[in-house]
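*Asks:* Sequence and predicted structure below; questions after.
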Amino acid sequence: MDWMHEHELRRVNQIKLSLPSSGEEALAARERIQKRIAARRAARTPAAA
């Protein structure tokens, strides 16, 4: 990115740092999946009893 000015590089860096990392996205997805699984199990348990 040699063609960018210093202030543009700083802004791009700020934007990149504000975005979630791939690890954070994977963790959030895993948590959402676990919540859906738990909700499915909770909904299924009273019907089976």
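*Replies:* Cool, got the structure. Numbers count the residues shown, from 1 in each chain.
*Asks:* From here on, just use CA atoms for contacts and neighbour counts.
*Replies:* OK.
*Asks:* quick one: the longest helix seen in the chain to chain centroid distance?
*Replies:* Secondary structure of the chain per DSSP state H: the longest helix is helix 22-48. Centre-to-centre, helix 22-48 and its host chain are 15 Å apart (CA atoms, centre = their mean, to the nearest Å).
*Asks:* Below is structure B, check it against A:
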Amino acid sequence: MGLNGFSFYNFPTAIELEYHQPLDKFEKEINEENILYGDKGRAYLKIFFDF
């Protein structure tokens, strides 16, 4: 899922927000410690100037 926005007020600017939800959950053992992956989504914010 993503959201895009543009502004040309002072200079060209683009703002983008993305959210990624994992499809699978799994555990991995690293240095005798179990690490759980895929239980939370991640959000990414991108800001572009003069594109």
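*Replies:* That came in fine, so what should we check first? Source: prediction; values computed, not measured.
*Asks:* so what number do they get for TM-score?
*Replies:* In this superposition the chains share a TM-score of 0.21, using TM-score structural alignment, normalised by the length of the first structure; 21 aligned residues with a CA RMSD of 2.9 Å.
*Asks:* if we can go back for a sec, how about the longest helix of the first structure: buried residues?
*Replies:* Residues of helix 22-48 of the first structure classed as buried: none (neighbour count, 16 or more other CA atoms under 10 Å).
*Asks:* helices or strands up against that helix?
*Replies:* On a contact count with 3 or more CA pairs under 8 Å, 6 or more residues apart in numbering; DSSP states H and E, helix 22-48 of the first structure meets no helix or strand.
*Asks:* Tell me how many other residues crowd S7 of the second structure.
*Replies:* 11 (other CA atoms under 10 Å).
*Asks:* shouldn't it be in contact with T13?
*Replies:* Yes. Counting by CA atoms under 8 Å, S7 of the second structure touches T13, with 5.2 Å between them.
*Asks:* I am finished for the moment; much appreciated.
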